[in-house]
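>>> build me a model:
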Amino acid sequence: MIKAKYLVSACLAGSKCRYDGKSNYNKRVATLVKEGFGLLICPEVMGGLSIPRVCCEQQGKRVINKDGLDKTLEFEKGAKKVLKYARQKGIKKAILKTNSPSCGIEQVYDGSFSRKLIAGQGVCAKLLAANGFELYSEKTKPYYDVVIVAAGSGRRAELGYNKMFYHSGYMTVIESAVEPFVSDYLCNQVIVVCQPEE
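Next up, the predicted model:
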């Protein structure tokens, strides 16, 4: 049985749990979850906030919605539930939505509701980081442990590749092109396989 390795912001996998009732679907993250390597979380919903809900941003140490109401307690409650869930599942890595007041790992909106970004972490991201979690976003793509590049029959490895296999834990997925690998994938090791010349 496959064991999940990541907590994943549910909106990235297509769940319509954003404040406006929409998703932030990301194909690569959704595939990871579909393969069984990610468990979905939404700290804001887990903290008791509704879908849809009034947009929230951080203002100092508080989280305030656009109507001026303080939602800090809900954000903190959701973050604590996420941490507890991760510990129950033995997970120490998370793929989180960029810029979110809950999940942003490097930047968040500045609290002016003008879409201006500042350096900082969302409430949940900050709690996970403080507890030793490895944090990634949908943009950093650190998802694959092993990548195997294979040349086609009768072609030497140095002449080009026509298939790419990436291992997410125990599963292998075949992609038709290897070109995106250099810029789009981070992994622990790369294995090159070449069939003999015919």
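>>> hey, let's count contacts and neighbours off CA atoms from now on
Fine.
>>> mind listing what's buried in the longest helix along the chain?
Longest helix in the chain by number of residues (criterion: DSSP state H): helix 72-89. Within helix 72-89, the residues scored as buried using 16 or more other C-alpha atoms under 10 Å are 72, 74, 75, 76, 77, 78, 79, 80, 81, 82, 83, 86.
>>> got it, and stretch 129-148?
Using 16+ other C-alpha under 10 Å as the test for burial, stretch 129-148 gives 129, 133, 135, 136, 137, 138, 142, 143, 144, 146, 147, 148.
>>> where's the third one, which helix or strand?
The one in question is residue 135. Assigned by DSSP states H and E, residue 135 falls within strand 134-137.
>>> I'd like to know which elements that strand is packed against.
strand 93-96, helix 123-130 (3 or more C-alpha pairs under 8 Å, 6 or more residues apart in numbering; DSSP states H and E).
>>> if we go to 10 Å?
Judged by 3 or more C-alpha pairs under 10 Å, 6 or more residues apart in numbering; DSSP states H and E, the packing partners of strand 134-137 are strand 6-9, strand 93-96, helix 123-130.
>>> circling back: so the longest helix of the chain versus helix 123-130, what angle?
Put simply, helix 72-89 runs at 40 degrees to helix 123-130, going by axes from the mean of the first three to the mean of the last three C-alpha atoms, to 10 degrees.
>>> quick one more, to check against the first:
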Amino acid sequence: MTARILVSACLMGHAVRYDGAAKPLRHPAIDRWRQEGRLVAICPEMSAGMPVPRPPAEIEGGGTGADVLAGKARVLEKTGGDVTAEFRHAAENALALARETNCRFALLIDGSPSCGSGFIYDGRFTGTRVAGEGATAALLRANGIAVYSEREIEALVASVDGEAAKAPT
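The predicted structure follows:
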């Protein structure tokens, strides 16, 4: 069975980000994978019932998605609201969808407290990036799904194509 790719809906052009915007990723591989039926789009936050737009959120105290999942850090909105439960639910929804649809790879937008895979923000709402991953990226990786950011599209292409080359025909 052909491996599928879970992808942040905002990268597919859906206006689902916290600010009501999209961040469409244009790349020939995206077009090819779309034609092959490999892409499975999700906005984890929307899957957990969060609205669009919504207040910006960050993981408090420089914590990571793994910390959120372990109950060691919270996800807080800039307005002070605690959305930790929603982000944990979002991560669980993304993992369930990935499993249901045979996604062995994920292409997630970096910086998000949910989807960030290389960097997130430091929890002070100052725009300061720190190395780390969001809750969804952490849960997917912990369950054996290879996670890539939009900046790593070429590495994802190599992995997907490499797996396809190994598959029995």
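>>> any chance you could compute the TM-score here?
Here the TM-score for the pair of chains, by TM-score structural alignment, normalised by the length of structure 2, is 0.81; 149 aligned residues with a C-alpha RMSD of 2.1 Å.
>>> ok, the buried residues of stretch 129-148 of structure 1 vs residue 113 of structure 1, which is closest?
Nearest to residue 113 of structure 1 among the buried residues of stretch 129-148 of structure 1: residue 137, at 22.0 Å, using C-alpha to C-alpha.
>>> per the alignment, the closest one corresponds to what in structure 2?
When structure 2 is aligned by TM-score structural alignment, residue 137 of structure 1 is paired with residue 149.
>>> measure that match to residue 85 of structure 2 for me?
Using C-alpha to C-alpha, to the nearest Å, residue 149 of structure 2 is found at 24 Å from residue 85 of structure 2.
>>> ditto for residue 17 of structure 2
Remark: distance between residue 17 of structure 2 and residue 85 of structure 2 (C-alpha to C-alpha) = 18 Å.
>>> mind jotting down where the strands sit in structure 1?
Assigned by DSSP state E, structure 1 shows strands spanning 6-9, 38-41, 56-59, 62-65, 93-96, 107-109, 117-119, 134-137, 144-150, 163-168, 171-175, 187-193.
>>> buried sites along the third one?
Residues of strand 56-59 of structure 1 classed as buried: 56, 57, 58, 59 (neighbour count, 16+ other C-alpha under 10 Å).
>>> name the nearest residue to residue 120 of structure 2, sequence neighbours excluded.
Nearest in space to residue 120 of structure 2, with sequence neighbours left out and distances taken as C-alpha to C-alpha, 6 or more residues apart in numbering, is residue 111 at 4.2 Å.
>>> what about that neighbour, how many neighbours?
For residue 111 of structure 2, the neighbour count with other C-alpha atoms under 10 Å is 22.
>>> residues contacting the aligned partner of it in structure 1?
The alignment partner of residue 111 of structure 2 in structure 1, by TM-score structural alignment, is residue 99. Residue 99 of structure 1 makes contact with 57, 105-110, 115, 117-122, 137 under the criterion C-alpha atoms under 10 Å, 6 or more residues apart in numbering.
>>> try it again with 8 Å
Contacts for residue 99 of structure 1 were tallied using C-alpha atoms under 8 Å, 6 or more residues apart in numbering; they are 105, 106, 107, 108, 109, 117, 121, 122.
>>> quick one: buried ones out of these?
Neighbour-count burial (16+ other C-alpha under 10 Å) applied to those gives 105, 106, 107, 108, 109, 121, 122.
>>> among the residues you listed, which two are most distant?
Farthest pair in these (C-alpha to C-alpha) is 105 and 109. Separation: 11.8 Å.
>>> please name the nearest non-neighbouring residue to residue 10 of structure 1.
With sequence-adjacent residues excluded and distances taken as C-alpha to C-alpha, 6+ apart, residue 10 of structure 1 is closest to residue 40, at 4.7 Å.
>>> wait, residue 145 of structure 2
residue 104 (5.0 Å).
>>> what about that neighbour, distance to residue 25 of structure 2?
Residue 104 of structure 2 is 20 Å from residue 25 of structure 2, by C-alpha to C-alpha.
>>> more neighbours, the two?
Neighbour count, other C-alpha under 10 Å: between residue 104 of structure 2 and residue 25, residue 104 has more, with 19 against 15.
>>> from memory that one sits against residue 140, does it?
No - using C-alpha atoms under 8 Å, residue 104 of structure 2 is not in contact with residue 140; the gap is 9.4 Å.
>>> any shared contact partners between these two?
Joint contacts of residue 104 of structure 2 and residue 140 (C-alpha under 8 Å, 6+ apart) are residue 146.
>>> which residues sit against the strand holding residue 135 of structure 1?
Residues outside strand 134-137 of structure 1 that contact it (C-alpha under 8 Å, 6+ apart) are 92-98, 104-105, 125, 128-129, 142.
>>> so what's residue 139 of structure 1 up against?
With contacts defined as C-alpha under 8 Å, 6+ apart, residue 139 of structure 1 is in contact with residue 98.
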